[in-house]
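Asker: Sharing a model prediction with you, sequence too.
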Amino acid sequence: MADLPQAEHHIHYVTNFQDLAATPFSGIVNAICWTRDLIGDFSEITKKVELTGNITVVDQEELCQLRLSEQGQLAREILLHDLKALKAHGASPILNVIKRYDQDDAYPFFPTDVYSFHVDRSPIPTDTFLCTYYGESSEILPNSHGKKKVLIPEIRDELKKLYRGAEEGFESFLSEHFFDLHYQAEPDAPIISLGIGHLWKLAVDHPESQVPPCLHRAPREKFGRNRLLLIC
């Protein structure tokens, strides 16, 4: 789109699910967004779901059994519609209520949790779909403003100290521990919020991909404000 800010040239916007699912990635476009203004009280659902830990999977049966206000029911209908549409597309959507994700403290100089900018990888062609209905929203980073952490000299040196193996096995070590999936944002990089209610499709690193995978990360949650996230 000609009127997009420079930082968003890798994003394509659509107005319905059919176009979201059918539009291929091409060129530098590796994120497609179905923009929506949703109605309903999604926060009520996060409060009514019985939490089982920091991340609670909400199955469709439980969702349907929740006793909700009229606004909560409107929100539930949207969730059920999105789940149905994604399943019909062949995806396997999961609805989560998230207090927080586990943080990786095994390597303090290089966390590999979802709060770090990273790409998704798959051995088969696939896409990542996600939508934040309530709470803090996920973020993406233009590929031109992110650098693979394993290529940053001081980080690479630390990883080599950690590895301590034969040189020919170093790249496999990086892949096996998912170090090669993570990126560092440039200073003052244009970090883009995915917003609330919009359904996104992000490019994944897979053997047949024609575009760079989309750099994204989970937000830092606010205490007492659980996220409602659909992802697949």
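Answerer: Thanks, I have it.
Asker: okay, CA-based contacts and neighbour counts for the rest of this
Answerer: Will do.
Asker: how about the helices in the chain?
Answerer: With DSSP state H, the ranges of helices along the chain come out as 17-22, 42-48, 60-65, 70-88, 153-163, 170-176.
Asker: how much space between residue 204 and residue 124?
Answerer: To residue 124, residue 204 is 10 Å away according to CA to CA, to the nearest Å.
Asker: So between these two, which is more surrounded?
Answerer: For residue 204 against residue 124, the residue with the higher neighbour count under other CA atoms under 10 Å is residue 204, and the figures read 25 against 12.
Asker: For that one, give me its contacts.
Answerer: Under the criterion of CA atoms under 8 Å, 6 or more residues apart in numbering, the contact list for residue 204 reads 119-122, 126-128, 212-214.
Asker: try this one side by side with the last:
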Amino acid sequence: MSNTFSDNDQIEVVSTFSELVNIHFQGAVNAICWHRNLMGDFKEIVSKLQLKENITEISTEDLLSLQLSENGNVAREVILNDLRLLSDLGASPSLNLLKNYERDDELDFISTDVYSYHVDRSPIGTNTFLCTYFGTASDILPNDQAVQKILVPEIREKLKELHDGPEAEFETFLKEYYFDLHYQPTADAKPINLGLGHLWKLAVDHPEQKVLPCIHRAPVENDNEYRLLLIC
């Protein structure tokens, strides 16, 4: 299959949903891509949806209520099918119309919002699925091109000042406030953009995980343009 992801050791590319869910992460692979060239007018769907908050969850009923052109209807069927496939798998997919996420600007030396490179953590064995249908798409980063922020000396020192407690409790403090989930790219890092229309499965940090979790971030949105994103 010819695509921009085939030559990357971190990514396995598949051509069906069945392969996406049944192939396991192994070795360096912590991102699996169901590579698709979607038909349909997703921009029309975005233009007819109502943004109620900066992140508005769109229900199946919301989608079905839209009056769409033929191309818009093709796009809607793609989204509905993705929601069905993931729901049948036992996942809880969420379709979001996004203006922007909340920014974390409380601390000037470390950011812990989704625009910062981070990994997802779960107490149970699970995966993150996501697909951007419209707008800017997320980035992932090879694990060897990122440094955990809590290991950067100047950041670590400031976190110790913030903690202001017993040394034995410092690591617990870092986890409790999710500081340990965030990474900064190395100087030579080459982020990989996930593109539009592809459905991705990303490795999550959990007790049974056999590979490194996938480092990813939300993109900065384009001005005056919403994102339409499926995630679970």
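Answerer: Sure thing, it's come through. These numbers were taken from a predicted model, which means no experiment stands behind them.
Asker: hey, which of the helices of structure 1 is tucked in deepest?
Answerer: helix 42-48 (a mean of 19; mean count of other CA atoms under 10 Å).
Asker: List the contacts of that one.
Answerer: The set of residues external to helix 42-48 of structure 1 that reach it, using CA under 8 Å, 6+ apart, is 66-68, 72, 75-76, 97, 133-134, 226-228.
Asker: do that again at 10 Å, thanks
Answerer: With contact meaning CA atoms under 10 Å, 6 or more residues apart in numbering, helix 42-48 of structure 1 is reached by 56, 58, 63, 66-69, 71-76, 78-79, 96-99, 132-135, 197, 225-228.
Asker: Comparing it with structure 2, how large is the average distance?
Answerer: Taken against structure 2, helix 42-48 of structure 1 registers an average deviation of 1.0 Å after superposition, with mean CA distance after the TM-score superposition for structure 1.
Asker: Next, the contact list for residue 19 of structure 1, please.
Answerer: Shown here is residue 19 of structure 1, whose contacts under the criterion CA under 10 Å, 6+ apart are 13, 32-34.
Asker: And for residue 29 of structure 1?
Answerer: Residues near residue 29 of structure 1 by CA under 10 Å, 6+ apart: 8-12, 142, 202-203, 211-214.
Asker: same deal with residue 1 of structure 2?
Answerer: Residue 1 of structure 2 makes contacts with 13-15, 35, as judged by CA under 10 Å, 6+ apart.
Asker: ChimeraX command for the buried members of those residues?
Answerer: Remark: buried members of the contacts of residue 1 of structure 2, expressed as a ChimeraX selection using 16 or more other CA atoms under 10 Å:
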select :13,14,35
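Asker: Among the contacts of residue 1 of structure 2, which lie within strands?
Answerer: 13-14 (DSSP state E).
Asker: Just the strands from structure 1, written as ranges.
Answerer: 11-14, 31-34, 55-57, 94-98, 127-134, 139-141, 146-148, 183-185, 192-193, 199-203, 215-217, 227-231.
Asker: now those strands as a markdown table including distance to residue 21 of structure 1?
Answerer: Formatted as a markdown table, the entries for those read as follows, by distance: least, CA to CA, whole Å:
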| stretch | distance to residue 21 of structure 1 |
| --- | --- |
| strand 11-14 | 10 |
| strand 31-34 | 9 |
| strand 55-57 | 24 |
| strand 94-98 | 17 |
| strand 127-134 | 9 |
| strand 139-141 | 19 |
| strand 146-148 | 27 |
| strand 183-185 | 27 |
| strand 192-193 | 21 |
| strand 199-203 | 8 |
| strand 215-217 | 19 |
| strand 227-231 | 14 |
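Asker: and residue 171 of structure 1, which of these is closest to it?
Answerer: Taking CA to CA as the criterion, residue 171 of structure 1 comes closest to strand 146-148 out of those, the separation being 13.2 Å.
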